[in-house]
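Trainee: sequence and predicted structure are below.
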Amino acid sequence: MPGTPAKKQTTGWQASLALHFSCPADKTLLQSAQHVGPLTVQRPFYPEGGTCHLYLLHPPGGIVGGDTLDITVRLEPKSHVLITMPGASKFYRSSGAQAHLHQQFYLEEEAILEWLPQDTIFFPGAQAALRSVFHLHRSSTLMAWELFCLGRPVIHEAFSHGTLESRLEVWLDGEPLLIERQHLAEGHLDPVMHYPWIGTLLFYPAREHHLEAVRQRLGPFEQMAGATLTENLLSVRFLSDDNLICQQVMRDIWQDLRPLLTDKTPYSPRIWQT
């Protein structure tokens, strides 16, 4: 209508990525990769035999208010996939619109998923909502982590305003093993004691000796880390102000547990060295 001010455009990328893996003959194949928008993957490669290594590419330049990204990963029986990213994910400042990232993972019998993304940076003023859900079969194996960075501590910039809502779920044969929520808003960072780095690692199936091995690796975090074992789900959490310590300890834990949970020796993705 004449004289009516135009509405502010808040719609951003509406992107989706659906990955489907199968293992017909001792080699995991990317059966299909359907994507809409700027979510995509590089060509799979096999540096250690039949295990599929895959790099996931987030939108160029990062994620902004109004963006909605949906990622679905399905592993058929006996599939073994390691997924990481070339660099950090970034949620930028928003004038009000929320950015959404939804991630769903489905593991069938004897499937192995190593979900090892690089860190996720939340710029001051970001309005971010994240949800990651892992659906496990009793015989499947999960090694997963997430590392959140609040603000840009390297330039002494805190997460002084904005909102982060995150939800992490693990389901086993349709029953919940873990449902965890976190809400940080407008600089009220008491729940994380104002530390800029928040880390979580998940391993299934785990036993007491795995728990003890992990606890020995948590020394660099002093009192700001802990590990628990609940119904064979090993959960590791920490707070830190040093990114290099975070990355080193996370990779050390993964390297320790990988040969214990699979028949594979540690094989670090080459992209981590660049």
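Mentor: All right, it came through fine. Just so you know, these numbers come straight off a predicted model, no measurement behind them. Residues are numbered from 1 along each chain as shown.
Trainee: hey, let's count contacts and neighbours off CA atoms from now on
Mentor: OK.
Trainee: looking at the protein, which helix is longest?
Mentor: helix 243-261 (DSSP state H).
Trainee: in that helix, which residues are buried?
Mentor: Asn243, Cys246, Val249, Met250, Arg251, Ile253, Trp254, Gln255, Asp256, Leu257, Arg258, Leu261 (16 or more other Cα atoms under 10 Å).
Trainee: can you put those in TSV and add distance to Phe148?
Mentor: As requested, the buried residues of helix 243-261 are arranged in TSV below (distance: Cα to Cα, whole Å):
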residue	distance to Phe148
Asn243	10
Cys246	10
Val249	15
Met250	13
Arg251	15
Ile253	18
Trp254	18
Gln255	21
Asp256	22
Leu257	22
Arg258	23
Leu261	25
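Trainee: so which of the residues you listed is the closest to Glu175?
Mentor: Ranked by distance to Glu175 (Cα to Cα), the buried residues of helix 243-261 are led by Leu261 at 21.9 Å.
Trainee: use this one as the comparison:
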Amino acid sequence: MSQPPRARGEVVVSAKVAGGVTRLGDLRQQGSLKALFPRGAGPALDVVTLNTAGGLTSGDAMRLTATARAGAQMRLTTQAAERAYRAAGDPPARVESRLVAEDGARIDWLPQETILFDGARLERKLVMDLAPTATALLVEPLLFGRLARGEQVREGRLLDRWEVRRDGRLVFADALRLGGDMAATLDRPGVGGGARAVASVLFAGAAAEAHLDAARALLAGSGGASLIAEGVLFARLMAPDGYALRAALVPLICRLTGAALPKVWTL
């Protein structure tokens, strides 16, 4: 029996400072992953990625490498919510992202939600390498089914890993692993308490401590924030659905970026 076609995609992109302005540096893209560059009103280079395959399923593989050169500012997001569909079997869909911010640079990683469908198999890895004076904001929202359409995720597998290094030293690592009946797991009081939408947020930079009290106030009732190391603020949000998650997440993103969301978030 022939195997269904697998989607493959890769984007390698960099931002540099030229004439005092952040501009596109290098760009290479192939397969089903593409990069778009809308004209933004702020100082950052806006990069919008698009999976032209329309979603992820077993055997798909997407890879992104983004580098903000010294002093550059880059803001990355997705054209729409990513969808991880029911897998036909093993192997899982794999998504790898590597972000690099050189001295004085800033990267804001702001993808829209990833939606897990019943039976999805997804493995993701996000690696962030920061120079000593670089700044980064990492945000990952995740939805377990589209509740407004009556969808429930009863079975599936998710492995989601983060690694953040500052000057080559590991300053943050996190791994989320869910399998089997994910809905039952999320219903447990010590795990999700019935939540079907979660988000992880990490801010790494000199202003981390200054943001802590405001972040805790914004997340009252929907999550918590902690200064887990010098210059590293981490927050996790949980909500019953995607609408409630955005209601808490959007003000936090705006606080940590000092700017409005990318326009694709509101289209």
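Mentor: In hand now; what should we look at? For clarity, every value in this text was computed on a predicted model and none was experimentally measured.
Trainee: chain center to the longest helix of the first structure, what's the gap?
Mentor: Helix 243-261 of the first structure sits 15 Å away from the centroid of its parent chain (Cα atoms, centre = their mean, to the nearest Å).
Trainee: hmm, who's touching it?
Mentor: 141, 143, 197, 199, 201, 205-206, 210, 213-214, 217-218, 220, 240, 264-266 (Cα atoms under 8 Å, 6 or more residues apart in numbering).
Trainee: show the subsequent helix or strand relative to the helix or strand where Thr228 of the first structure lies.
Mentor: Using DSSP states H and E, Thr228 of the first structure maps to strand 225-230. Going down the chain from strand 225-230 of the first structure, the next helix or strand is strand 233-240, by DSSP H and E.
Trainee: the inter-axis angle of that next one versus strand 225-230?
Mentor: 170 degrees (axes from the mean of the first three to the mean of the last three Cα atoms, to 10 degrees).
Trainee: just want the angle from strand 233-240 of the first structure to helix 243-261.
Mentor: Using the same axes, to 10 degrees, strand 233-240 of the first structure lies at 170 degrees relative to helix 243-261.
Trainee: what's in contact with stretch 164-184 of the second structure?
Mentor: 127-132, 152-163, 185, 194, 196, 229, 232.
Trainee: if we can go back for a sec, now, of the contacts of helix 243-261 of the first structure, which are buried?
Mentor: Judged by 16+ other Cα under 10 Å, buried ones among those: Thr141, Met143, Trp197, Gly199, Leu201, Pro205, Ala206, His210, Val214, Leu218, Ser240, Pro266.
Trainee: these in strands, which ones?
Mentor: If you go by DSSP state E, these have Thr141, Met143, Trp197, Gly199, Leu201, Ser240 in strands.
Trainee: and the third one? What does it align with in the second structure?
Mentor: The alignment partner of Trp197 of the first structure in the second structure, by TM-score structural alignment, is Ala197.
Trainee: likewise for the first one?
Mentor: For Thr141 of the first structure, the aligned residue in the second structure is Thr135 (criterion: TM-score structural alignment).
Trainee: do you know how far its match is from Ala210 of the second structure?
Mentor: 14 Å (Cα to Cα, to the nearest Å).
Trainee: next: Thr57 of the second structure.
Mentor: From Thr57 of the second structure to Ala210 of the second structure the distance is 41 Å (Cα to Cα).
Trainee: next up, the contacts around the match of Trp197 of the first structure.
Mentor: Ala197 of the second structure sits in contact with Pro141, Leu142, Leu143, Phe144, Met238, Ala239, Pro240, Asp241, Gly242, Leu245, where contact means Cα under 8 Å, 6+ apart.
Trainee: pretty sure the fifth one contacts Ala195?
Mentor: Yes: counting by Cα atoms under 8 Å, Met238 of the second structure touches Ala195, with 6.0 Å between them.
Trainee: same list (the buried ones among the contacts of helix 243-261 of the first structure) but as CSV, adding distance to Phe45 of the first structure.
Mentor: Listed next are those as CSV, based on distance: Cα to Cα, whole Å:
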residue, distance to Phe45 of the first structure
Thr141, 21
Met143, 19
Trp197, 31
Gly199, 28
Leu201, 25
Pro205, 26
Ala206, 28
His210, 29
Val214, 30
Leu218, 32
Ser240, 34
Pro266, 16
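Trainee: just give me the closest of these to Leu29 of the first structure.
Mentor: For those, the nearest to Leu29 of the first structure is Thr141 (17.7 Å; Cα to Cα).
Trainee: and that closest one, how far from Leu260 of the first structure?
Mentor: Thr141 of the first structure is 11 Å from Leu260 of the first structure, by Cα to Cα.
Trainee: ok, Arg138 of the first structure next?
Mentor: With Cα to Cα as the criterion, Arg138 of the first structure and Leu260 of the first structure are 17 Å apart.
Trainee: ok, now His137 of the first structure?
Mentor: For His137 of the first structure relative to Leu260 of the first structure (Cα to Cα), the value is 19 Å.
Trainee: Ser89 of the first structure too?
Mentor: 30 Å.
Trainee: same thing with Tyr55 of the first structure?
Mentor: Taken as Cα to Cα, the span from Tyr55 of the first structure to Leu260 of the first structure is 24 Å.
Trainee: again, but for Phe91 of the first structure
Mentor: Counting by Cα to Cα - Phe91 of the first structure and Leu260 of the first structure are separated by 35 Å.
Trainee: next: Leu150 of the first structure.
Mentor: 33 Å.
Trainee: circling back to that earlier point, in PyMOL, how would I select just the buried ones from the contacts of stretch 164-184 of the second structure?
Mentor: To isolate the buried ones among the contacts of stretch 164-184 of the second structure in PyMOL, judged by 16+ other Cα under 10 Å, type:
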select buried, resi 127+128+129+130+131+132+152+153+154+155+156+157+158+159+161+162+163+185+194+196+232
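Trainee: which of the contacts of stretch 164-184 of the second structure fall in strands?
Mentor: Reading strands off the contacts of stretch 164-184 of the second structure with DSSP E, I get 127-130, 156-163, 229, 232.
Trainee: could those residues go into TSV alongside distance to Ala72 of the second structure?
Mentor: Below are those laid out as TSV (distance: Cα to Cα, whole Å):
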residue	distance to Ala72 of the second structure
Val127	19
Met128	16
Asp129	15
Leu130	13
Gly156	39
Arg157	37
Leu158	33
Leu159	32
Asp160	28
Arg161	26
Trp162	23
Glu163	22
Ala229	25
Val232	20
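Trainee: re earlier: closest to Ala6 of the first structure among the ones in strands among the buried ones among the contacts of helix 243-261 of the first structure?
Mentor: Closest to Ala6 of the first structure, out of all of those and judged by Cα to Cα, is Trp197, at 40.1 Å.
Trainee: if I look at the closest one, how far off is Trp115 of the first structure?
Mentor: With Cα to Cα as the criterion, Trp197 of the first structure and Trp115 of the first structure are 19 Å apart.
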